[in-house]
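Novice: got a sequence here, can you build the structure:
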Amino acid sequence: MNNLIWMMLLTLFFLAMLVMDLGVFHRRPHEISIKEAAVWSGVWVALSLAFGIGLYFWKGAEIGLQFFTGYVLEKSLSLDNLFLLAVIFGSLRIPPKFQHKTLFYGVLGAITFRAAFIAAGTALLARFGWILSVFGIFLLVAGIKLLRHERSAPDPQTNLVVRWAQRVIPMLQDYGGSFFICRNGRRFATPLFLALVMVEATDIVLALDSIPAIFSVTREPLIVYSSTTFAVLGLRSLYFLLAAVTARLRYLHTGLAAILIFVGAKMLIGHFVEIPAALSLGVVCGILLIAVFASLRAAKRENGLLPGLKKMGILALPRGVNFPQGNNAGGS
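Specialist: Model prediction:
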């Protein structure tokens, strides 16, 4: 079977897993416990390992290592997303039991946007090989900005997408678990919908880093698509497991900046020096482990990490958005 058929089969598998997730395992809204998040994180990691090992024996060691390198790269860059998600949910005061629903639809959008970016990137690289150098420069700049802390957490008061949505769509404060509610014959958006808009907008911005980074590992569409999607699908469970912790990993941004700079440099010198996938995997894992270890050592000296995940919904985060008050509105 060619790559297109495999990508279609993978997409059907991903959709089936998502349907089972929301339709069977999470039919009723509830706060995700650390144990449940750990189990689901383990499931997605196991599925990713199984797929990567299958590629290793089916298409060869190099292809298998490319998948694992792309997967770890995407997963590590996604760690930056976890803290931003916590900021979004905290600033909009989204109850923990409804956060999974928002992340579910956010992941659907993330997969769609990434598939479009991958298709566009593959087409551009096939036609213009020099685009790889442009990607490399872009990642170098992104890494330097992250190193200099020039990225800021999203704030509903200043986010352009949110401000546009507020002007176009009537808003009503209601935390009943629906994206839209009907009241007096009119349809209103809720803070849950606003959170979804911010999640999608944030993911698009972060994808501008992660997708070019994947192309530094391989141009094979199947590997790029599968490694990226497996990593993104496991992000929801990882959020409930690690979001409160990442806020205290003070050197995480430094590590991610180093990874972006390494990947950007790798793309720029790729025409002259070929860096094996195994070496790239080792460098990415090494940088990430050093950043986490250094952060944990620093946190230990400062009397430990943040309290448990239950406090994510009540963190002292950026100010939220003021909505008209609404009571007893019906969800839709």
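Novice: please make it C-alpha for all contacts and neighbour counts, starting now.
Specialist: OK.
Novice: strands of the stretch 101-250 of the chain, start to end?
Specialist: 180-183, 186-189 (DSSP state E, counting those that start in this stretch).
Novice: how about the nearest residue to Leu4 once chain neighbours are set aside, what does it touch?
Specialist: Distance criterion C-alpha to C-alpha, 6 or more residues apart in numbering; nearest residue to Leu4, sequence neighbours excluded, is Leu222 at 7.7 Å. Counting by C-alpha atoms under 8 Å, 6 or more residues apart in numbering, Leu222 touches Asn3, Leu4, Trp6, Met7.
Novice: same deal with Val162?
Specialist: Pro156, Leu194, Val197, Met198.
Novice: again, 10 Å this time
Specialist: Shown in contact with Val162 (C-alpha atoms under 10 Å, 6 or more residues apart in numbering): Asp155, Pro156, Val168, Leu194, Ala195, Val197, Met198, Ala201, Val321.
Novice: repeat for Leu194
Specialist: So Leu194 contacts 88-89, 92, 102, 156, 161-163, 165-166, 171, 179, 200, 321 (C-alpha under 10 Å, 6+ apart).
Novice: got TSV for the strands of the stretch 101-250 of the chain, with distance to Gly129 too?
Specialist: Formatted as TSV, the strands of the stretch 101-250 of the chain follow (distance: least, C-alpha to C-alpha, whole Å):
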stretch	distance to Gly129
strand 180-183	45
strand 186-189	44
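Novice: TSV for the ones you listed, including mean neighbour count and distance to Gln66?
Specialist: Formatted as TSV, the strands of the stretch 101-250 of the chain follow (neighbours: other C-alpha atoms under 10 Å; distance: least, C-alpha to C-alpha, whole Å):
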stretch	mean neighbour count	distance to Gln66
strand 180-183	18	42
strand 186-189	17	43
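Novice: nearest to Ile131, out of those?
Specialist: strand 186-189 (40.5 Å; C-alpha to C-alpha).
Novice: next, the second sequence, to be compared with the first:
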Amino acid sequence: MPTTTPLVWEATIALIIGLLAFDYFFHVRKAHAPTLREAAIWSALYVGIALLFGVAVWTWGGADMGAEYFSGYITEKALSIDNVFVFLVIMTSFKVPRESQQKVLLFGITFALIARTVFILLGAAMIERFSWVFYLFGLVLLVTAGNLLAPDDHDEDKPNIVVRLVRNLFHASPRYDGDKLFTTWQGKRALTPMLLVMLAIGGTDILFAFDSIPAIFGLTQNVFIVFTATAFSLLGLRQLYFLVGGLLERLVYLSLGLAAVLGFIGIKLVLHALHENSLPFINDGQPVPVIEISTWTSLVVIVAVLALTVVASLTSPKGKAKVAVSALRARVADYLSLGDDAAATLRQKVFDEMGEAQRRVDALEPRFKAMVKRPDVLQYDLRRAHEAHAVAIGDAIAHHDLGLPPPPEGDDGD
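Specialist: Below you'll find the predicted structure:
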């Protein structure tokens, strides 16, 4: 395997920093919500750059090194999609204005790159000094795979532990002030929710690194491949969020697919640790003659599992139901965010879209309706949207004629 020269490292790091700088200076300087077309074009561009880099690695380093890169990139990209889902939960929890979400995501990507680079260097140093660390990495991945099989515990109403700590220690404003991190509230300088959501995503990024880095070290111990596959999987994550954010819940079997991939890599790591064994209480400190899983086998298994996961999710009635509910929540939020000066044609268009989304949810089977989280809040927001529309069009519909349930106790609708 060829040695990665300092010049190659410098050129690669310059490329990654250049792509990040391009995002900072040309995409998020002016707050805006990207269109689906814009997100699709830039997502394709970043994936294309990552694939071309992989082709360069294959050409320069040989087929095995290329296979290691693509195995690592595909695995890290799949994990990043799960990260996007958690980012979506955090954004919803903090009610981040859509036009400001790009800046929050770019901060999260930058922080993740820095945090994972530190973890990569630490992991490489540990591997070089202690061969038994592969047992530890394998155990981490097997435990993570088991946790992914547990019921979904993403809670939009439960603040991140970092955020709870900051709110307890510092004066924080409940309202956004554009994309500012600090503002004046109650006569004093205060943190804005923008800073808090960045802290929440930063804290979450660190947790993601605990399964992400062992996973890729299970596929290759080449630090250059580990770093580049991780970096290129994170670049473009901002565009991916806006491209598939509304469809992420459709991937209902994503956690199962990731559990299978991480479990497979965990077993691969344990087998490798046994093959390199030096622990005195295992086989008297001698290597154990076990089968080792090749890089090519890993690549085929990872691609096959993830492809099966996507196909099963997209054809699942449960996935279609979750998308319908997500679409209704989004349309309700769109209507409630309209200002008093919104044009009548725009208001009617958004209201009609909300009505269509509501009809799709109403047509769901009872077993799928029973899976809706916080249905009382959804119904209350629907009620508010209908009332707002009635007032906007001058329709004197009585409150009790709306046919919607009363608001849930303790919810003021904000």
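Novice: superposing both, give me the TM-score.
Specialist: Taking TM-score structural alignment, normalised by the length of structure 1 as the basis, the two superposed chains have a TM-score of 0.88; 318 aligned residues with a C-alpha RMSD of 2.5 Å.
Novice: buried among the contacts of Leu222 of structure 1? Need that as a selection in ChimeraX.
Specialist: To isolate the buried members of those in ChimeraX, using 16 or more other C-alpha atoms under 10 Å:
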select :7
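Novice: which one of the contacts of Leu222 of structure 1 is nearest to Phe272 of structure 1?
Specialist: Asn3 (28.6 Å).
Novice: against Leu9 of structure 1, how distant is that closest one?
Specialist: 10 Å (C-alpha to C-alpha, to the nearest Å).
Novice: tell me, what residue is most central in structure 2?
Specialist: Val84 (1.6 Å; C-alpha atoms, centre = their mean).
Novice: what about it, which SS state?
Specialist: Put simply, Val84 of structure 2 is helix when judged by DSSP: H, G, I helix; E, B strand; the rest coil.
Novice: now for it: what does it line up with in structure 1?
Specialist: Matched to structure 1 by TM-score structural alignment, Val84 of structure 2 sits across from Leu82.
Novice: same deal with Ala56 of structure 2?
Specialist: Counting by TM-score structural alignment, Ala56 of structure 2 corresponds to Gly54 in structure 1.
Novice: mean distance, the host helix or strand of its match to its aligned residues in structure 2?
Specialist: Assigned by DSSP states H and E, Gly54 of structure 1 falls within helix 34-59. When structure 2 is superposed, helix 34-59 of structure 1 averages 0.8 Å from its matched positions, counting by mean C-alpha distance after the TM-score superposition for structure 1.
Novice: list the contacts for the nearest residue to Gln358 of structure 2 once chain neighbours are set aside?
Specialist: Of all residues not flanking Gln358 of structure 2 in the chain, Leu328 sits nearest, at 6.0 Å (C-alpha to C-alpha, 6+ apart). Contacts of Leu328 of structure 2 were listed using C-alpha under 10 Å, 6+ apart, and they are 322, 334, 353-361, 378, 382.
Novice: now the two most distant members of those residues.
Specialist: Based on C-alpha to C-alpha, the longest span within these runs between Lys322 and Asp334 and measures 18.3 Å.
Novice: the more surrounded of these two?
Specialist: With neighbours defined as other C-alpha atoms under 10 Å, Lys322 of structure 2 and Asp334 compare such that Lys322 has more, 22 against 16.
Novice: just checking, that one touches Val361?
Specialist: Yes. With contacts counted by C-alpha atoms under 10 Å, Lys322 of structure 2 reaches Val361, the gap being 9.3 Å.
Novice: residues that sit against both of those two, list them.
Specialist: Common contacts of Lys322 of structure 2 and Val361 (C-alpha under 10 Å, 6+ apart): Leu328, Phe368, Lys369.
Novice: is it true that the second one touches Val361?
Specialist: Yes. The pair Phe368 of structure 2 / Val361 is scored as a contact, 9.2 Å apart, by C-alpha under 10 Å.
Novice: same drill for the two, tell me which one is more crowded.
Specialist: Val361 (20 against 16).
Novice: the spatially closest residue to Met354 of structure 2 that is not a sequence neighbour and Asp381 of structure 2: what is the separation?
Specialist: Closest residue to Met354 of structure 2 apart from its sequence neighbours, by C-alpha to C-alpha, 6+ apart: Arg331 at 5.0 Å. Note on Arg331 of structure 2: its distance to Asp381 of structure 2, by C-alpha to C-alpha, is 11 Å.
Novice: out of those two, which sits in the more crowded spot?
Specialist: The neighbour comparison of Arg331 of structure 2 against Asp381 (other C-alpha under 10 Å) goes to Arg331, with 23 against 20.
Novice: ok, that one touching Glu356?
Specialist: Yes. Between Arg331 of structure 2 and Glu356 there is a contact at 9.5 Å, judged by C-alpha under 10 Å.
Novice: contacts only, for the equivalent of Ile13 of structure 2 over in structure 1.
Specialist: When structure 1 is aligned by TM-score structural alignment, the residue opposite Ile13 of structure 2 is Thr11. Shown in contact with Thr11 of structure 1 (C-alpha under 10 Å, 6+ apart): Ile5, Met17, Ile111, Tyr225, Ser226, Thr229.
Novice: where does Thr11 of structure 1 sit, in terms of helix or strand?
Specialist: Assigned by DSSP H and E, Thr11 of structure 1 falls in helix 3-20.
Novice: could you give me the buried positions within that helix?
Specialist: For helix 3-20 of structure 1, by 16+ other C-alpha under 10 Å, it's Met7, Leu10, Thr11, Phe14, Leu18.
Novice: leaving out the residues flanking it, which one is nearest to the first one?
Specialist: To tie it back to what came earlier, the one meant is Met7 of structure 1. Nearest to Met7 of structure 1 is Leu222, by C-alpha to C-alpha, 6+ apart, at 6.2 Å.
Novice: if I look at the equivalent of the one you found over in structure 2, how far off is Phe70 of structure 2?
Specialist: Taking TM-score structural alignment, Leu222 of structure 1 has Phe224 as its aligned residue in structure 2. Distance, Phe224 of structure 2 to Phe70 of structure 2, by C-alpha to C-alpha: 13 Å.
Novice: enumerate every residue touching the alignment partner in structure 1 of Ile120 of structure 2.
Specialist: Aligned counterpart of Ile120 of structure 2 in structure 1: Ile118 (TM-score structural alignment). Neighbour list for Ile118 of structure 1: Thr112, Leu124, Ile211, Pro212, Ile214, Phe215, Arg219, Pro221, Val224, Tyr225, Thr228 [criterion: C-alpha under 10 Å, 6+ apart].
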